[in-house]
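# Sharing a sequence plus its predicted fold:
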Amino acid sequence: MLNGSQQVPCELHGDRIWISLPELTLEPVCVPSWLETLLAVDVDACALAGYDTGYLVVELERGTDLAAIPAPGIALGRHTQRALVLTCEEETPAGAADTHADVLCRYFAPQYGVPEDAATGSAMRLLSTYWRQRGLGPALRARQCSVEGGLLLSESRDGRCWVGGAVIGGRRHD
């Protein structure tokens, strides 16, 4: 697959397309003072990836209802130029149906014209590394809690992050 002038390795397995991305380094950081006020929730941990316009990964308490958190909107840009990736471990109540996800996530980058992304492969690359470092293993299933929703998959192998998911409504180009 071509992304601009860059070739991105990809594989097709049934209805799932997998793309291979280099793993990014995540640096744990203290919770920024503005973050809990902006989100109106308690934050458990944070990590940075990339430069000043990279990503801020924010871990919330296990089972947090991410869908109930209002999008930060342009207020985010007053505090950081990083895209904001919210995540927490999934908590399936006893007796409830398995949602087939290990973690939940949402992605915001309003300062770049993306108030909220529906399903984000680049964020999944970060979450794969983040949660592997937190002990969840080399394979991860993440449910994106945007309005549109989505289930993203990842596998770490050969020093790369493979991100996959079912493609619905897309066009296949040979």
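Looks like it came in fine. Keep in mind it's a predicted model, so treat the numbers as computed, not measured.
# Every contact and neighbour count from this point should use C-alpha atoms.
Fine.
# where do the strands sit along the chain?
Remark: strands of the chain, listed N- to C-terminal, are 2-3, 6-7, 10-13, 16-22, 27-29, 43-49, 55-60, 83-89, 103-108, 139-144, 150-157, 160-166; assignment by DSSP state E.
# and of those strands, who's closest to residue 68?
In this view, those are compared for proximity to residue 68 by C-alpha to C-alpha, and strand 103-108 is the closest at 11.0 Å.
# who touches the closest one?
Strand 103-108 has contacts (C-alpha atoms under 8 Å, 6 or more residues apart in numbering) with 66, 71-72, 83-90, 114-118, 120, 123, 140-146.
# and the comparison structure, right after this:
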Amino acid sequence: MKLSLYQVDAFTSTLFKGNPAAVVPLEKWIDDELMQKLAMENNLAETVFFVPSKTEGADYDIRWFTPELEINLCGHATLASAFVLYTQLGYNKPSVTFSSKSGLLTVEKNGTNYEMDFPSWKPERINDYPEGIAEILGVKEILGAYKYRDLMIEVATEEEVVNAKPDFTAMKKTGEMIILTAKGNTVDFVSRFFAPTAGIDEDPVTGSAHSQLIPFWSEKLDKKRMIAKQLSKRGGDIICEQKNTERLMMGGECVFYMKGEFEIAG
């Protein structure tokens, strides 16, 4: 069996920046175990697979795998999938809709940007969070802890986000995937995302985390349209818009890196 693979840097206009995703288009689903093994072999934050959909209102069904497990939502790999469809596979409709474990996700091509319609996951403030989380993250003071899917920690300044030095061994023991965020200096808000429990110590740019970040900062800043930056080593830029209580938009550019091929015996 031969399968094509495309590697794309998402949420960036510069090669070797943003978040790399491995994109594997399929004609029909292959075994879950094989998809997980391919994701482990690729050893990127996510390997994404999609097939033509039979779901009403969808063009493709989509699934995402980290090196260790399948996840229910991934922004950068969805962005990369749309980019591959438009630039490599001849897709030419105004938008593409994916059916996923988080519902329908529509991506619209707008010039060089790809804008995704995603669920809005407004996190709620919590008081019961892992003991010593400030020390685990390597930050001075926590302004607040919030949660929807992931634990989100707010700190006072962009500099604290940049300078945080997490203890990933201790973090993994908490069982949490953690978003660290603050108001930005030159953009509306900044963040970093840590997921050692999913086999990713720090993710370069995380769309699913912005499903929580966008409603949080939209309310806090009283703004609908915002610009965000993820402050990983590679870095990434995200266009954000809170559409309503249920949906939001996040978008950015992508850069093609390579095309390859798997050849799997049997």
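Looks like it came in fine. From a predicted model like this one, the values you see are computed outputs, not experimental measurements.
# can you put the strands of structure 1 in a markdown table and add distance to residue 76 of structure 1 and mean neighbour count?
Formatted as a markdown table, the entries for the strands of structure 1 read as follows, by distance: least, C-alpha to C-alpha, whole Å; neighbours: other C-alpha atoms under 10 Å:
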| stretch | distance to residue 76 of structure 1 | mean neighbour count |
| --- | --- | --- |
| strand 2-3 | 28 | 8 |
| strand 6-7 | 30 | 8 |
| strand 10-13 | 33 | 13 |
| strand 16-22 | 27 | 17 |
| strand 27-29 | 18 | 13 |
| strand 43-49 | 15 | 17 |
| strand 55-60 | 11 | 24 |
| strand 83-89 | 8 | 23 |
| strand 103-108 | 9 | 26 |
| strand 139-144 | 20 | 22 |
| strand 150-157 | 24 | 20 |
| strand 160-166 | 27 | 22 |
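# could those strands go into CSV alongside distance to residue 35 of structure 1?
Formatted as CSV, these follow (distance: least, C-alpha to C-alpha, whole Å):
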stretch, distance to residue 35 of structure 1
strand 2-3, 33
strand 6-7, 35
strand 10-13, 36
strand 16-22, 28
strand 27-29, 13
strand 43-49, 8
strand 55-60, 9
strand 83-89, 10
strand 103-108, 13
strand 139-144, 20
strand 150-157, 25
strand 160-166, 28
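# Excluding chain neighbours, give the residue nearest to the aligned partner of residue 131 of structure 1 in structure 2 in space.
Across the two structures, residue 131 of structure 1 finds its equivalent in residue 217 of structure 2, going by TM-score structural alignment. Nearest in space to residue 217 of structure 2, with sequence neighbours left out and distances taken as C-alpha to C-alpha, 6 or more residues apart in numbering, is residue 189 at 7.3 Å.
# Now do the same contact list for the spatially most central residue of structure 1.
Centroid-nearest residue in structure 1, with C-alpha atoms, centre = their mean: residue 123, separated by 3.4 Å. Contacts for residue 123 of structure 1 (C-alpha under 8 Å, 6+ apart) come out as 85, 107.
# related to what we said a few turns ago, corresponding residue for the residue nearest to residue 217 of structure 2 in structure 1?
Under the alignment (TM-score structural alignment), residue 189 of structure 2 pairs with residue 103 of structure 1.
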